[in-house]
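> Pasting the sequence and the predicted model now:
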Amino acid sequence: MAEFTLHCFCQSGNAFKAASLLACAGADWEAVFVDFLGGETRTPAWREQVNEMGEVPVLEHRGLKLSQSGVILDYLAEALGRFGAESPEEKREIWRWILFDNHKFTSYFATHRWLRSLAPAAPEPAVLAFLEARADAAFAVVEKHLESQDFLVGGRPTIADFSLSGYLFYPPEETGYDLAGAFPAVHAWSQRLAALPGWQPPYELLPGERIAPRRSYPIKG
């Protein structure tokens, strides 16, 4: 049995945040597929036995069950001794970016991707336009920050980088963004992360079946 168990599925960028850290840290871990798209996390049994919030990822380690990607990343950095803060000031800065990610960066970008490409019903155009505008604004903040440094905090990869990059490695036909053209500094940063030893893209690292986008829209970039 592996030391770490991650409940996950391949379409989840939040699960990819944790999985990519585990892979890049060389951890002893295994993935347990969750049929999220089939409704598994909405069942009473799953919520009682795995995560009352009905969300993925969930990390199991030494009798603990942890949910929420930011908490999982923080725990893994401490448990593995990799990609964490080296000072109280860095810890605050890392959490500043993780909170920004959860509130504005991943939240709008991931919701835009889901409605655009994966949700069963086509979204209202005004809703999609609103989410794209909010995602663009969040991307602009990160783009400016990364124009002058290689990583988000401390000149090296940290859990802040794993957090914000969780949904960037899905294909443009899903996300609607060609990052190389739309946000070149963000794209260059993502490629530095992809060059880390052990890194793999989400559809190779995580379990589950890749599904084609349900709809086609123009790609930004």
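Looks like it came in fine.
> Please count neighbours and contacts with C-alpha atoms only from this point.
OK.
> Kindly provide the distance from the most centrally placed residue in the chain to Ala45.
Centroid check for the chain by C-alpha atoms, centre = their mean gives Gly166 as the closest residue, at 2.2 Å. Using C-alpha to C-alpha, to the nearest Å, we find Gly166 at a distance of 28 Å from Ala45.
> now do Thr106
For Thr106, the distance to Ala45 - C-alpha to C-alpha - is 28 Å.
> Leaving out sequence neighbours, find the closest residue to Leu128.
The spatially closest residue to Leu128, leaving aside those adjacent along the chain, is His112, at 6.3 Å (C-alpha to C-alpha, 6 or more residues apart in numbering).
> next one: Ala180
His187 (5.2 Å).
> Please apply the same query to Cys24.
Nearest-residue entry for Cys24: Gly198, 4.5 Å, with adjacent residues in sequence omitted and distances by C-alpha to C-alpha, 6+ apart.
> got the residue ranges for the helices in the chain?
13-24, 44-49, 69-80, 88-100, 106-113, 125-146, 159-164, 172-175, 179-182, 184-194, 202-205 (DSSP state H).
> Which elements pack onto the longest one?
When you say that, I think you mean helix 125-146. Secondary-structure packing of helix 125-146 (3 or more C-alpha pairs under 8 Å, 6 or more residues apart in numbering; DSSP states H and E): helix 106-113, helix 184-194.
> here's the one I want to compare it with:
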Amino acid sequence: MAHYRLHCVGASGNSYKVALYLNCAGLDWEPVGVDFAGGETRTADWRAGTNAMGELPVLEVTGKRMSQSGAILLWLAETTGKFAPAEDQRFEALRWLLFDNHRFTNNYAMHRVQNCFTPQAADPAVLAFLRARVESTFAIADKHLTDHPFVLGERPTIVDFSLAGYVYYPTAETGFDIAAEYPGIDAWRRRVAALPGWKPPYEMMPVGASLPPRAF
């Protein structure tokens, strides 16, 4: 059994943040599939034994189970030293992690779900509202990443893994062509993809049961 066990599914970008970190950090880990599509995370047994919040990912290590990708990444950086922000970058790291969880990942993930994973097509007004939120947030990140190789500067940190959660899923799912619309983000995600250990989400986590995409 691997030292780190990540409860996840391939379609979970929040799970991918942690999986990508573990792989690029060269840590001993394995994915543990969850039947998300079948409602496993909503069952009382799963919530009692794995995560009371009912969310993925969950990192299992030495009998301890941890949730929330941002908190997990901080814990991993502090306990392994890999991809940790410098001491004088701690405030900036927290600022960007919160920005990611509250806006960058949150808006993009919600748009992706409404774009292709709901049983019925989303109300166009809802999709337009979510798209506008993504565009606003992505414009901020795109401008920053045009002048910075990685989010905090010259080297990758946990902040990059956090923001990378959803940017490698196909355009058909997300509804955004990052390469065409956001050159700063695209150049940054290519730099992240050049790190040893990088793999795309579905290849990194070929486990569990994700929600099936809606037929267009």
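Arrived safely, thanks for sending. Remember, predicted model here, so these are calculated numbers, not experimental data.
> My read is that the residue nearest to the centre of the first structure contacts Phe16, right?
Yes. Contact criterion C-alpha atoms under 8 Å: Gly166 of the first structure and Phe16 qualify, at 5.8 Å.
> now the end-to-end length of stretch 30-44 of the second structure.
Across stretch 30-44 of the second structure, the terminal residues are separated by 25 Å (C-alpha to C-alpha).
> before we move on, the earlier item: so which of the helices and strands packed on helix 125-146 of the first structure comes closest to Ala25 of the first structure?
Among those, the nearest to Ala25 of the first structure by C-alpha to C-alpha is helix 184-194 (12.6 Å).
> Now that closest one on the second structure. Mean distance?
Here the mean offset of helix 184-194 of the first structure against the second structure after fitting is 0.5 Å, by mean C-alpha distance after the TM-score superposition for the first structure.
> Please identify the most buried of the helices and strands packed on helix 125-146 of the first structure.
Among those, helix 106-113 has the highest mean neighbour count (mean count of other C-alpha atoms under 10 Å), at a mean of 21.
> That one maps to which residues in the second structure?
Counting by TM-score structural alignment, helix 106-113 of the first structure pairs with residues 105-112 of the second structure.
> To what extent does the matching stretch diverge from the first structure after superposition?
Aligned to the first structure and superposed, stretch 105-112 of the second structure gives a mean residue distance of 0.4 Å (mean C-alpha distance after the TM-score superposition for the first structure).
> Could you list the residues in contact with that stretch?
The contact list for stretch 105-112 of the second structure (C-alpha atoms under 8 Å, 6 or more residues apart in numbering) reads 13, 100, 127, 130-131, 133-134, 163, 165-166, 173-175.
> As TSV, those residues with distance to Thr79 of the second structure would be great.
Converted to TSV, those look like this (distance: C-alpha to C-alpha, whole Å):
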residue	distance to Thr79 of the second structure
Gly13	23
Asp100	22
Leu127	40
Leu130	37
Arg131	37
Arg133	35
Val134	33
Leu163	21
Gly165	21
Tyr166	25
Glu173	35
Thr174	34
Gly175	37
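> ok, of those, which one's closest to Tyr202 of the second structure?
Gly13 (9.9 Å).
> List the contacts of the closest one.
Contact analysis of Gly13 of the second structure by C-alpha under 8 Å, 6+ apart lists Ala109, Gly165, Tyr166, Pro201.
> With His145 of the first structure instead?
Residues in contact with His145 of the first structure (C-alpha under 8 Å, 6+ apart) are Leu152.
> how much space is there between the residue lying closest to Pro213 of the second structure once chain neighbours are set aside and Tyr168 of the second structure?
Nearest residue to Pro213 of the second structure, sequence neighbours excluded (C-alpha to C-alpha, 6+ apart): Phe117, at 4.7 Å. Going from Phe117 of the second structure to Tyr168 of the second structure by C-alpha to C-alpha gives 17 Å.
> Count the residues that sit near the closest residue to Arg191 of the second structure other than its chain neighbours.
Residue nearest to Arg191 of the second structure in three dimensions, not counting chain neighbours: Pro149, with 7.7 Å by C-alpha to C-alpha, 6+ apart. Pro149 of the second structure is flanked by 18 other residues according to other C-alpha atoms under 10 Å.
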